[in-house]
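In: how would this look folded up:
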Amino acid sequence: MDDAEKKALALLKEKILKEAAASPSKPPTGAPKPCDYSNHPLYLHHSDQPDAILVPQALMEDNYDEWSGSMSAALTIKNKIGFVNGSSTRPTDQNDEQQQWARCDVLVKTWLTASMSKEISKSVKHCKSARAVWTELKERFGQTNMVQLFNLENAIHTCKQGNDSVTTFYTKLKSLWDERDAVCGLTACNCEDGVKLGEYVENQQTMKFLIGLNDTYDALRSNIVSIDPLPNVNKAYSMALRQEKQVQASNNTKIADAAAFLVHKQGRDTEKAPSRAPDRALARGKRPANAARWCDICSKAQSMA
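Out: Presented below is the predicted three-dimensional model:
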C-alpha cells in the first residue's frame, strides 16, 4: 500500500468517526432491552410458566387472608407484585414494551386463577387484567369476617397446655395470634400511642401464655409476673421450656435409680433362694435316731398303735 492509499484510508476513517460523533446515539442491533434484566418488572424467566402453582393452598371462601398473604409474597419474589397493586402500569410509548407488559399481565392473571377453586375462578374470568382480578377478590373476600374473628378469639381464650409440651402449646397459641392479626389487618405504628399499644399487646400475650400453662408452673408464673417490666412472650416461653427440660432430666434420673435398685434387689433374692431349698429338703428327709416309726412324707414321728 503506497502513501496515497494510506492517506485516503486515514481520511475515510476520520470522516466515519466524525459522522458517528455527530449522529444521535442508537443502541446497536441485538443490544439487550431493559426487560431482559432480571430486576426489571417485565423480565420473564424460563421457569415462569402459566401452569405454575405459586401458593400451596387454593383460594376458598374462608381463607382469603392467608391466601392473599402467600400470593403477595410469591409475586414479590417473582417481581410481579406491581401487576396486582397497580404500581406497574401499561407503557404508553414503546410498542415492544407494551407487548411485553401484556404478556406479563396475562401470565400473572393465569397464576391467580390457577390458585383458586373452580367456582371462584369462573367468577373472575371476565376480568380484563390481573389488577382487576385482585381488586375484585379483595372487595369480595377482604372484609373482616366477624364470625372468623370471634372463633379465633374464642380459641385463644380456651387454649390451654393440657397434655401438650411447652413447645406445642406455644406454637398453637402463636399460630392463633398470627391468624387473628391477619384477619384484623392491623399495622404497626411508630407514634407514641402506637408504641404503648404494642407494649400492651405484648403484655397481654405474655399473660395469656402464663395463664395457659399447667399448675406445675405456678412458681415460674409467679416469678415472671413479679418482673418489671414484664418479659415478652418469647422470653417467658424460653424460661418455661428450661424448667420443662430440668423436670424431664430429674424424672429420668429417678427412673434410672429405681430400675437399678430393682435389678440389685432381684439379684440378692436370687442368691439367697438356692441356699434354703436344700436345707428344707434335708430336714424333711432326716429321721431322729430314737424314732420308732417315721413318716418320710410329713417328716414326723408316728406313734405306735
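
In: C-alpha from now on. contacts and neighbour counts both.
Out: OK.

In: For the protein, which segments are assigned as helices?
Out: Remark: helices assigned in the chain by DSSP state H are 3-22, 64-77, 82-85, 95-114, 118-123, 130-141, 146-158, 166-184, 192-212, 218-225, 233-285.

In: packing partners for the third one?
Out: For helix 82-85, the packing partners by 3 or more CA pairs under 8 Å, 6 or more residues apart in numbering; DSSP states H and E come out as helix 130-141.

In: tell me which strands and helices the helix it packs on is in contact with?
Out: When contacts are defined as 3+ CA pairs under 8 Å, 6+ apart, helix 130-141 packs onto helix 82-85, helix 95-114.

In: can you list those in a markdown table and add distance to Asn203 and mean neighbour count?
Out: A markdown table is the format used below for the helices and strands packed on helix 130-141 (distance: least, CA to CA, whole Å; neighbours: other CA atoms under 10 Å):
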| stretch | distance to Asn203 | mean neighbour count |
| --- | --- | --- |
| helix 82-85 | 35 | 20 |
| helix 95-114 | 39 | 18 |
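
In: And the ones you listed: which comes nearest Asp65?
Out: helix 95-114 (14.5 Å; CA to CA).

In: Next, the angle helix 64-77 makes with the closest one.
Out: Angle, helix 95-114 to helix 64-77, by axes from the mean of the first three to the mean of the last three CA atoms, to 10 degrees: 150 degrees.

In: one more, for comparison:
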Amino acid sequence: MGDTDKSLVIFDDLTLKIAALLQNGLGTQPTKTNSENLYIGIKLCGDNYSLWATLTKKVIDGRGRGSHLTGEPSPPSKTDHAYVRREQDDQCVFTWFILNIESSLVNNVLHYPITKALWDGLTVSYRSRTDSLQIFDHKKLNSLRQGKDTLEECWNKLQNIWMAIDRKDPNPMKETRDIHIHNKKIQEQRLYWLLIAIDDKLEPIKRDILKQDPLPSVETVYATIRR
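Out: Okay, the predicted model is just below:
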C-alpha cells in the first residue's frame, strides 16, 4: 500500500463501520412500511449526532420513507383517501426513531407531532452541540504541544482528537474524486498540526518536509521524525 493510501486509513475505517452498520438496514427496500422494529446499530446519545443522523437517514431512505424526514412531497390533505395510510406510515417511522434514541432522551422528543418535526427538532438540538464540540476539538489541536511528552505520546494525543472529529463530522463527499480531494485536504491540515505540535528542536526537519512537493502523508512524516 502506498503512502497516499495509508493516509486515508482513518476515513476508510469510518466508512467500513458505516457500511457494516447499514448492511442489514439497506438489505431490502419494501414498497410498504414494515411494522417490524428497526435498529441502525447505535443510539443517539447527544455527542454522536453526526454519525447517528447519517446512518438514520440512509436506513430510512433505504426503506423508501425519506419523505417523512424532508416533508417532500407534501403530505396529502385530510380529505385525501391516502391520508390515513400516510399517517400510519409516519407513526411507524416515528417509532423507529424512538427505538434508536437513548431512553434518557426519549421524554424530550415524544411531544413532536410528526416525524419531520422530530427530525428537525433533533437537528436544532444536537447539531449545534456537535459543532461546539468540534470547535473545542480544533482548539485542542491548535494548542497541543509536545512539551515533556515523548513523540509517541504526542502522536497518540493527536490521533485521539482526529478520530473524535471524524466521528462527529464524517466525510460528506459521495463521488470518488471528491472523497480523494477532501481526504487530501484533511491530511495536509493534520500534517501541519503535527509539525506545529512537535518539539521546536526539530525545526530543520520540519523545514525539509515542507519543501517537498507533493507533501508526504502525516503518517510518513511521523515515521520519518521517529527514525
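
In: which stretch among the helices and strands packed on helix 130-141 of the first structure comes nearest Lys196 of the first structure?
Out: Per CA to CA, nearest to Lys196 of the first structure of those: helix 82-85, 31.3 Å.

In: what's the mean deviation for that closest one versus the second structure?
Out: With the two structures superposed, helix 82-85 of the first structure lies on average 1.5 Å from its match in the second structure, counting by mean CA distance after the TM-score superposition for the first structure.

In: Could you tell me where that helix falls in the second structure?
Out: Aligned by TM-score structural alignment, helix 82-85 of the first structure corresponds to residues 67-70 of the second structure.

In: Next: stretch 263-280 of the first structure.
Out: The aligned range for stretch 263-280 of the first structure is empty, by TM-score structural alignment.

In: By neighbour count, which bits of stretch 243-253 of the first structure are buried? Give me those.
Out: Judged by neighbour count (16 or more other CA atoms under 10 Å), stretch 243-253 of the first structure contains these buried residues: Gln243, Glu244.

In: what separates it from the chain centre, distance-wise?
Out: 28 Å (CA atoms, centre = their mean, to the nearest Å).

In: same question, stretch 97-105 of the first structure
Out: Worked out by CA atoms, centre = their mean, stretch 97-105 of the first structure lies 35 Å from the chain centre.

In: that older thread, mind checking the helices and strands packed on helix 130-141 of the first structure for the one nearest to Lys254 of the first structure?
Out: Across those, Lys254 of the first structure has its closest neighbour in helix 95-114 (57.7 Å, CA to CA).

In: Just the residues contacting that closest one, thanks.
Out: Identification of contacts with helix 95-114 of the first structure by CA atoms under 8 Å, 6 or more residues apart in numbering yields 35, 42, 44, 49-54, 80, 83, 90-92, 121, 124-125, 129-130, 133.

In: Centre of the second structure to the edge, which residue is at the far end?
Out: Farthest-out residue of the second structure from its mean C-alpha position, per CA atoms, centre = their mean: Thr79, at 40.9 Å.

In: Check the gap between it and Asp199 of the second structure for me.
Out: Separation of Thr79 of the second structure from Asp199 of the second structure (CA to CA, to the nearest Å): 71 Å.

In: want to try a markdown table for the helices of the first structure, with distance to Ala58 of the first structure as columns?
Out: Output for these, formatted as a markdown table (distance: least, CA to CA, whole Å):
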| stretch | distance to Ala58 of the first structure |
| --- | --- |
| helix 3-22 | 57 |
| helix 64-77 | 7 |
| helix 82-85 | 18 |
| helix 95-114 | 8 |
| helix 118-123 | 10 |
| helix 130-141 | 13 |
| helix 146-158 | 18 |
| helix 166-184 | 17 |
| helix 192-212 | 31 |
| helix 218-225 | 42 |
| helix 233-285 | 32 |
